[in-house]
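K.L.:
Predicted structure and sequence below. I'll ask about it afterward.
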Amino acid sequence: MPGPPGPLAVQGRRGARTTRLIASKTVGAVLVLLGAATAAFFAQASLPGDRATVILNIRAGQAVARTAEELAPINAEYRLHDPIVVQYLTYLKGLLVGDLGTSYQQHRPVIAIIGEQLGATIVLTLTALVFAWIIMVVWVTLTAGRGSAARAVGGFFDTAAAGLPHYWLGIILLLVFALTLGWFPVIGGTGPVGIILPALTLAIPLAGFLGQATRTEFERALDSPFVLSARMRGMGDAGIRLRHVLRHAVLPAVTLSGWALGATISGAVVVEAVFARPGIGQVLVTAVSSQDMPVVIGIVMLIAAFYVLANLLVDIAYALIDPRLRRTS
């Protein structure tokens, strides 16, 4: 009878499973992006009215009837007389090379318009993520496993914070800390002080959501044998919570980090509009008000890409780190 497989054979099988899992996750991510692109294209194609007339009226700044001679250059530029399937395939081909189309209003590549403001949005998003983790870690560490009253209060605020709408929270923070107390600029603050309120507007709901995912694991970890061992060695409660319990409890929050990044990017669009900050939020508001659909769709696709890419990276990281995921593939 053949003996058990050797170490090299076992390692090869694990490598093959990991490769299949990563490949399946990647294919799934591509299909999600394809679905988002398809929905965006046909949403634009199904809008009422003649697209060439809409484009020309946007550029001219007035809505009037247009002659065939006026519309001919627009139809040729955007290939609007091509069959819808040809337009769709051309659109997908452009996405593959990073071409999001041309703005109706500015008559410039959409990718250039978004790129000019994307940096400010990314800075706001990363700042909000840092704030959210700080708030979550401090709040959960202070309230989890502290008795029924503290646990109830902690859980209540996790749930309440997670359900706060960004636009409502932003207005409240503006009214209290900018208008009433005067601690922060009301609108358009681009320096270190000006980013605090917008970042908190994004961070507080996210901290509540991450806190919900972390609290249960935190309290479960407090009952683990390694906590009892640390107490017997004389370690204080704060040290146990921060050095031992926290690193086990935050794994669910790390798992949700891909979703959190995408949610924060999309929330930043709303927050930038509330605080009149530079970023893709202002670009989106302007594009929607002027019916500049290529810019609107470009921003939607960008947010979808952030969601998908962040979640794909988290899935791949877990496939490489956690052998249990490989065994189920």
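P.N.:
In hand now; what should we look at?
K.L.:
going forward, measure contacts between C-alpha atoms and count neighbours the same way
P.N.:
OK.
K.L.:
tell me the secondary structure for residue 182?
P.N.:
Here residue 182 is recorded as coil under DSSP: H, G, I helix; E, B strand; the rest coil.
K.L.:
where does it sit relative to residue 211, distance-wise?
P.N.:
Residue 182 sits 30 Å away from residue 211, taking CA to CA, to the nearest Å as the criterion.
K.L.:
which of these two has more neighbours?
P.N.:
More crowded of residue 182 and residue 211, by other CA atoms under 10 Å: residue 211, with 32 against 12.
K.L.:
so the more buried one is in which element?
P.N.:
Following DSSP states H and E, one finds residue 211 within helix 196-222.
K.L.:
Buried residues of that helix, list them for me.
P.N.:
196-219, 221-222 (16 or more other CA atoms under 10 Å).
K.L.:
after that helix, next one along is what?
P.N.:
That would be, after helix 196-222 and using DSSP H and E, helix 225-232.
K.L.:
measure the nearest residue to residue 184 once chain neighbours are set aside to residue 317 for me?
P.N.:
Leaving aside its chain neighbours, residue 184 sits nearest to residue 178 (4.8 Å; criterion: CA to CA, 6 or more residues apart in numbering). Separation of residue 178 from residue 317 (CA to CA) stands at 41 Å.
K.L.:
try it against this one:
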Amino acid sequence: MTRNLLNRIGQAAVVLLLAFTASFLLLQALPGDALLIKYQNPEMGLSAEQIAEIRVLYGADAPIWAQYGNTLWNFLQGSFGYSIQAGVPVNTLLATNLPPTLRLASLGLVFAVLLAGTIAFAATLAPFAWLRNLLVSLPALLVSVPVFWLGIMLIQIFSFRFRLVPVINPSEFQALLLPVATLAIPIAAPLAQILIRSLDEVQTQPFVAVARAKGASRLWVLWRHVLRNALLPVLTIAGVLFGELLAGAVVTETVFGINGIGRVTEQAVSNQDTAVLQAIVILAAFGFVVINLLVDLAAPLIDPRLKRSIGATA
């Protein structure tokens, strides 16, 4: 088990290094110079010598390999540099804007899991074939809905038509309802698809027939015996969908005007603020790696057969 954990951590470190290198090279290849775009503005009244000093201060005049090494070393120390447009450390921007995004993403994930479980259980226990077919086809419809369109439609329906969620001066709870739903619905769709198929597959196993033969109800067998064996594929796909969760959070924050990482990303792209963009990319990669590492560690707890196979290969 320890060897497997060390291997996973080593793989995670390699993934983060590759993500850092790719983001650094791609951002450096962007046309234009964010420093010149900002400080060569005639309204600022800076001379060429002053602009050159600013470039030295930001390290923009150093060779590309030196910039790479300095940036990597700073990242390892937890320093993400300075935002060119905001003029403050990137750490400050992240500390201010990351909590709303984490709250939105975590609530969206919880709601997505609950929605996916509800659809899957309803489809499995549906008493009529037409109702089951309707529920089974529902995730395919939800996964095809664009996030920005879904957010706009939810605002139109629940805020403007039925006036259930106020647009102006909503409470903290009301302000989260539509963004969380917008983020969760597209994520819940593939989770529901995988869970429905996994439940159907597990229900064909002999131990299910034995449990039913002993007098257990269908709901009891589904909850006590089938669900745990069907969760592993869902857990795996949930880790993969974490990246989509972050991407959806960026779009959702833009639609609903939430001040989070999505708004910071939008402004950084518009202003070519490479330090901010690279920090956000590495932060997203780190979150993705951590989530998938936790999924790998949790899998043997759900399926003991994986624990025995890991012990056999160690």
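P.N.:
Done, it's in. Quick caveat: nothing in here was measured; it's all calculated off a predicted structure.
K.L.:
if we can go back for a sec, how many neighbouring residues does the residue nearest to residue 184 of structure 1 have?
P.N.:
For residue 178 of structure 1, the neighbour count with other CA under 10 Å is 17.
K.L.:
Map it onto structure 2.
P.N.:
In structure 2, residue 178 of structure 1 lines up with residue 159, judged by TM-score structural alignment.
K.L.:
what's the answer for residue 200 of structure 1, then?
P.N.:
Using TM-score structural alignment as the criterion, the counterpart of residue 200 of structure 1 in structure 2 is residue 181.
K.L.:
and the end-to-end length of stretch 148-160 of structure 2?
P.N.:
For stretch 148-160 of structure 2, the first and last residues are 17 Å from each other (CA to CA).
K.L.:
starting at the chain centroid, how far to it?
P.N.:
Here stretch 148-160 of structure 2 is found 22 Å from its chain centre; the criterion is CA atoms, centre = their mean, to the nearest Å.
K.L.:
on that earlier part again, in contact with the match of residue 200 of structure 1: list those residues for me.
P.N.:
108, 111 (CA atoms under 8 Å, 6 or more residues apart in numbering).
K.L.:
What's the separation between it and residue 196 of structure 2?
P.N.:
Taking CA to CA as the measure, residue 181 of structure 2 falls 21 Å from residue 196 of structure 2.
K.L.:
again with residue 180 of structure 2
P.N.:
Using CA to CA, we find residue 180 of structure 2 at a distance of 23 Å from residue 196 of structure 2.
K.L.:
now do residue 60 of structure 2
P.N.:
Distance of residue 60 of structure 2 to residue 196 of structure 2, computed by CA to CA: 53 Å.
K.L.:
next one: residue 26 of structure 2
P.N.:
Distance, residue 26 of structure 2 to residue 196 of structure 2, by CA to CA: 40 Å.
K.L.:
repeat for residue 157 of structure 2
P.N.:
Counting by CA to CA, the separation of residue 157 of structure 2 from residue 196 of structure 2 is 29 Å.
K.L.:
go on, residue 169 of structure 2?
P.N.:
Distance from residue 169 of structure 2 to residue 196 of structure 2, by CA to CA: 40 Å.
K.L.:
All the strands of the stretch 1-150 of structure 2, residue numbers only.
P.N.:
Using DSSP state E, counting those that start in this stretch, the stretch 1-150 of structure 2 contains no strands.
K.L.:
show me the contacts for the equivalent of residue 74 of structure 2 over in structure 1.
P.N.:
When structure 1 is aligned by TM-score structural alignment, the residue opposite residue 74 of structure 2 is residue 94. Residue 94 of structure 1 makes contacts with 100, 101, as judged by CA under 8 Å, 6+ apart.
K.L.:
Could you rerun that using 10 Å?
P.N.:
Applying CA atoms under 10 Å, 6 or more residues apart in numbering, we find residue 94 of structure 1 in contact with 88, 100, 101.
K.L.:
cool, and residue 164 of structure 1?
P.N.:
With CA under 10 Å, 6+ apart, residue 164 of structure 1 has these contacts: 170, 201, 202, 204, 205, 206, 208.
K.L.:
Look up which helix or strand the first one falls in, please.
P.N.:
It stands for residue 170 of structure 1. helix 166-173.
K.L.:
How far does stretch 41-52 of structure 2 stretch from one end to the other?
P.N.:
OK, stretch 41-52 of structure 2 end separation, CA to CA: 14 Å.
K.L.:
Disregarding flanking residues, what is the spatial nearest neighbour of the equivalent of residue 203 of structure 2 over in structure 1?
P.N.:
When structure 1 is aligned by TM-score structural alignment, the residue opposite residue 203 of structure 2 is residue 222. Closest residue to residue 222 of structure 1 apart from its sequence neighbours, by CA to CA, 6+ apart: residue 245 at 6.4 Å.
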